[in-house]
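Engineer: got a predicted model here, sequence first, then my questions.
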Amino acid sequence: MKNRIQQYINIESLSGILLFSGMILALCISNSSLYDIYLNLINLPISITVGDFGLHKPLIKWTNDGLMAIFFLTITLEAKYHFLEGEFTSRENLKLPIIGAFGGAIVPAIVYYFINGDDSLQAKGWAIPIATDTAFILGILSFFSTKIPLTLRLFVVALSIIDDIIAVMVLAIFYTASINYIPLLIAVLILLLLTVINLLKVSKLSIYLVLGIGLWLSLVEAGVHGTLAGVLLGAFIPLRVKELDQKASSPLKRLEHSLHPFVALIILPIFAFLNCEVAFKELSIPDFYSSITLGIIAGLFIGKPLGIMGFSFTAIKMGLCRLPCDISWRIYGAINVLCGIGFTFSLFIGTLSFEDKTYTNQMELGVILGSLFSAFMGTMLLRKALKTSHFGTENHSVSS
């Protein structure tokens, strides 16, 4: 179990470094003589045609609709494993991450909406600051590897997974375009078929993957964002096999083990590189203090830690959960600030929120600045907290 967890953390840490590199590279190219080549690359038209059926999208859309569906599939597989068989099978271990994640989603959304609620178009970005980028946070924690208890890393993983589940639900409910009902009916039929083969404990992954591709195509044609297919497919892939076939390995574990490095080390850095197109020459001074930019910065940098800490403190005071014995309040507070690194997921939600180029630029600026502020401040606070904390000796109770 510990080897599996450590492998997960190592991959996520490296992914965080690659993500940051992809972002910096994109920003450098966007503000150089290579900008036009970069624009041509992200808008490169790619078509897949079978008979009369065809999908025609630019490269950035294939990345956001297609590759990110694989990302969501992996998140769902990881969540399913951790909650059904991993270290979070105990309800007691899940209480604090669940409560913290809900606080970290609700308060940033309120903060953003408070700043942008007067404009219906700008208000569409309310979900942008609810996200947390696990890879970036674990990348930062890797620099403190000898001082960070495993409990803290596990808490970050748990909170991030729950945070991602909340964000996925928000995408499915609030960011779905107009519906085409015939493809949607086909998607429902595929889901019924997935239900049947799941109940039969079919362990052949190729069957699930073929049906998953069909589900993705159906949802895209129906007008539902294709990433939802990844979530739904992951929910149906079985963790356990038939009793008569105990020698076979878990389909879920096999697929997650194969996908996780691919997603963390290739898909997410590609996503960061293609979605961080911010040409500073196109920005004006007002863009830096626009409602969208300030709303996202405030949501990530202030709302996120305030929500997690506020909900957690209240829950602990009420006796609903407790702080792990080897995590001090100072360290917990620093981690709450680091959770304001929304980057990948925030950018993704932002691409669904705005179509206007001005709004998109302000959104990207807000996500980048809010995430960088959170990363810098969280790192400084964590460094200071680790110097003064003695794991297991600080009183974690909250007096009434």
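Structural biologist: Looks like it came in fine.
Engineer: CA atoms for contacts and neighbours, from now on please.
Structural biologist: Noted.
Engineer: how about the helices in the stretch 51-200 of the chain?
Structural biologist: 59-61, 68-84, 91-116, 134-141, 150-174, 181-199 (DSSP state H, counting those that start in this stretch).
Engineer: comparing those helices, which stretch has the densest surroundings?
Structural biologist: Compared across the helices of the stretch 51-200 of the chain, helix 134-141 shows the largest average neighbour count, a mean of 25 (mean count of other C-alpha atoms under 10 Å).
Engineer: what packs against that one?
Structural biologist: helix 2-30, helix 150-174, helix 357-388 (3 or more C-alpha pairs under 8 Å, 6 or more residues apart in numbering; DSSP states H and E).
Engineer: out of those, nearest to Val111?
Structural biologist: Evaluated with C-alpha to C-alpha, the helices and strands packed on helix 134-141 place helix 357-388 nearest to Val111, the distance being 13.2 Å.
Engineer: buried set for the closest one?
Structural biologist: The neighbour-count check on helix 357-388 (16 or more other C-alpha atoms under 10 Å) flags 359-375, 377-379, 381-382, 385-386 as buried.
Engineer: re earlier: can you put the helices of the stretch 51-200 of the chain in a markdown table and add distance to Lys242?
Structural biologist: Shown next, in a markdown table, are the helices of the stretch 51-200 of the chain (distance: least, C-alpha to C-alpha, whole Å):
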| stretch | distance to Lys242 |
| --- | --- |
| helix 59-61 | 39 |
| helix 68-84 | 17 |
| helix 91-116 | 26 |
| helix 134-141 | 34 |
| helix 150-174 | 28 |
| helix 181-199 | 10 |
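Engineer: out of those helices, flag the one nearest Glu12.
Structural biologist: Comparing those by C-alpha to C-alpha, helix 134-141 comes nearest, at 4.7 Å.
Engineer: what's in contact with the closest one?
Structural biologist: 9, 12-17, 19-20, 148, 153, 156-157, 160, 264, 338-339, 341, 375, 379 (C-alpha atoms under 8 Å, 6 or more residues apart in numbering).
Engineer: hold the first one in mind and look at this next one:
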Amino acid sequence: MARKHTLAFLKTEAGSGAVLGFAALAALIVANSPWSADYFAWLKSVHAVQIGPLRLEETISDWIKEGLMAVFFLIVGLEIKYEVLKGELSNPKKLALPILAALGGMAVPGLVYLAVAGTLGGPTQGWPIPLATDIAFALAVFAMVGRSLPASLRVFLLTLAIVDDLGAIALIAILFSQGVQWVPLLAALGVIAVFAVLGRRRMAAAFWVLGFAAVWYLTVLSGLSTSLTAVAFALIVPVDPRRETSQSPLKDAMHDLHPYVAYLVLPLFAFAKAGVSFAGLSLEQAFAPLVVAIALGLFIGKQIGVFGVAWLAVKLGLGDKPSGAGWMQLYGVSLLCGIGFTMSLFIGVLAFPGAVDSVEQIEVKLGVIGGSLLSGLAAAVILSLADAAQKKRRHLKSVASAE
């Protein structure tokens, strides 16, 4: 049952990669077209939502970042809980290698960034940007070039990316949630506690929606990143079916929300954050210290951190390679982890707050896009070679069996 759920998740995430790519490409085209001014003006435009006495005013960019992306983090939290309790992460042996590899994939990129930024005189606060892995884009590339590769590699990549996302969420909470207003935050925690108790009983989906909306609103008022409370709310959603029904509230929520997140929320975020105007862009800015530090952190740091720690863990007996996978295949997956697009852009917005067309935001986008493209292209080449080698071995084996 867990395997069926995982493969369904992979299929949806891989399929959404094409939509993500189109949205990112569309953002780049629009940002460099006659509609460029309208695009950036739209992102900066302020819009209010009012329900009775409750009113919030945010820019389109902030509505996407703090509003729609909260739903993304809710899905991440649901995935983490399900995998830990019912899925691949419930097996300690399967859990060890991707967790260790994910830790390496978070530590080394940060060190590479700091080393490059220190050498070139770049800002140090951007070190968390290359730590993240974009699940959808990574799985999309894998699906395109690795059809004959072991399914265990897909599970390894998904597990690693989930742990990676958890680490990124923790960093967001620790580093980018200053100036917290405690009264609304305590109220949000109170709502979570109440729903944790009520969740033991059968509750209609509408009540969960209202509970999440209340927690989100209070979190915005508190000044805390909505990502943290979204994950916290996900962790109280029951994973086991209620006695009165065979349906699991957690699986129902994932099933209902996942397509919207994969095909609407993430592409819209990509469209809002990937747009960078190349008008007046000099060669000096294209290779600015911030750009180079992020790109090398993703491309060099990720592959060294993930593959290096995975290799060391296997040699020390701390974990096992994915079943049926070779080192070349594992290296290709390690390269895929350098695709940090969505989450890296999100952290970049938090690390360098300001206008979407500010110098820092442009350089963040250039670095993330450059590092992700390098990682994706290199991974596609390596995995294609590994896929071809796997097919050749299977062909030779079938010929030998026939003889």
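Structural biologist: The structure has been received and is ready for your questions. What you see is a predicted model, and the numbers here were worked out from it, not measured in a lab.
Engineer: where does the TM-score land?
Structural biologist: Remark: TM-score between the superposed chains equals 0.93 [TM-score structural alignment, normalised by the length of the first structure]; 389 aligned residues with a C-alpha RMSD of 1.9 Å.
Engineer: before we move on, back to that, closest one to Leu44 of the first structure among the helices of the stretch 51-200 of the first structure?
Structural biologist: Closest among the helices of the stretch 51-200 of the first structure, using C-alpha to C-alpha: helix 59-61, at 5.3 Å.
Engineer: for that closest one, the distance to its chain's centre please.
Structural biologist: Centroid displacement of helix 59-61 of the first structure relative to its chain, using C-alpha atoms, centre = their mean, to the nearest Å, is 19 Å.
Engineer: again, but for stretch 178-198 of the second structure
Structural biologist: Worked out by C-alpha atoms, centre = their mean, stretch 178-198 of the second structure lies 25 Å from the chain centre.
Engineer: and what of stretch 240-258 of the first structure?
Structural biologist: With C-alpha atoms, centre = their mean, you get 26 Å for stretch 240-258 of the first structure.
Engineer: tell me the buried residues in it?
Structural biologist: Arg240, Val241, Ser250, Pro251, Leu252, Lys253, Leu255, Glu256, His257.
Engineer: contacts for that stretch?
Structural biologist: For stretch 240-258 of the first structure, using C-alpha under 8 Å, 6+ apart, the contacting residues are Thr74, Leu77, Glu78, Tyr81, Lys201, Val202, Ser203, Lys204, Leu205, Ile237, Pro238, Leu239.
Engineer: and the last one, helix, strand or coil?
Structural biologist: The three-state assignment at Leu239 of the first structure reads coil, by DSSP: H, G, I helix; E, B strand; the rest coil.
Engineer: pretty sure it is touching Phe83, no?
Structural biologist: No. The criterion here is C-alpha atoms under 8 Å, and Leu239 of the first structure misses it with Phe83 at 11.0 Å.
Engineer: tell me how far the nearest residue to Thr360 of the first structure once chain neighbours are set aside lies from Leu191 of the first structure.
Structural biologist: The spatially closest residue to Thr360 of the first structure, leaving aside those adjacent along the chain, is Phe354, at 5.9 Å (C-alpha to C-alpha, 6 or more residues apart in numbering). Using C-alpha to C-alpha, to the nearest Å, Phe354 of the first structure is found at 30 Å from Leu191 of the first structure.
Engineer: against the centre of the first structure, work out the most remote residue.
Structural biologist: Leu244 (37.2 Å; C-alpha atoms, centre = their mean).
Engineer: counting contacts, what elements does the host helix or strand of Ser218 of the first structure pack onto?
Structural biologist: Here Ser218 of the first structure sits within helix 205-222, counting by DSSP states H and E. Secondary-structure packing of helix 205-222 of the first structure (3+ C-alpha pairs under 8 Å, 6+ apart): helix 181-199, helix 227-236.
Engineer: 6 Å - rerun?
Structural biologist: helix 181-199 (3 or more C-alpha pairs under 6 Å, 6 or more residues apart in numbering; DSSP states H and E).
Engineer: can you say which of the contacts of helix 134-141 of the first structure are buried?
Structural biologist: Here, 16+ other C-alpha under 10 Å leaves 9, 12-17, 19-20, 148, 153, 156-157, 160, 264, 338-339, 341, 375, 379 buried among the contacts of helix 134-141 of the first structure.
Engineer: just to revisit the earlier point, who wins for proximity to Asn275 of the first structure among the helices of the stretch 51-200 of the first structure?
Structural biologist: Taking C-alpha to C-alpha, helix 59-61 is the member of the helices of the stretch 51-200 of the first structure nearest to Asn275 of the first structure, at 7.5 Å.
Engineer: contacts for that closest one next, please.
Structural biologist: Helix 59-61 of the first structure is contacted by residues Ile42, Asn43, Leu44 when judged by C-alpha atoms under 6 Å, 6 or more residues apart in numbering.
Engineer: drop anything exposed from those.
Structural biologist: Ile42.
Engineer: tell me which of the contacts of helix 59-61 of the first structure is nearest to Thr63 of the first structure?
Structural biologist: Ile42 (9.4 Å).
Engineer: how much space separates that closest one from Asp133 of the first structure?
Structural biologist: 23 Å.
Engineer: not counting sequence-adjacent ones, nearest residue to Ile148 of the first structure?
Structural biologist: Leu141 (7.3 Å).
Engineer: try Cys337 of the second structure
Structural biologist: Thr133 is the one closest to Cys337 of the second structure (C-alpha to C-alpha, 6+ apart), at 5.3 Å.
Engineer: my read: that neighbour touches Leu336, true?
Structural biologist: No. Assessed by C-alpha atoms under 6 Å, Thr133 of the second structure is found out of contact with Leu336, at 8.1 Å.
Engineer: quick one, what contacts the aligned residue in the first structure for Gly297 of the second structure?
Structural biologist: For Gly297 of the second structure, the aligned position in the first structure is Gly299, judged by TM-score structural alignment. Contact partners of Gly299 of the first structure, counting by C-alpha under 6 Å, 6+ apart, are Pro108, Val111, Tyr112, Pro129.
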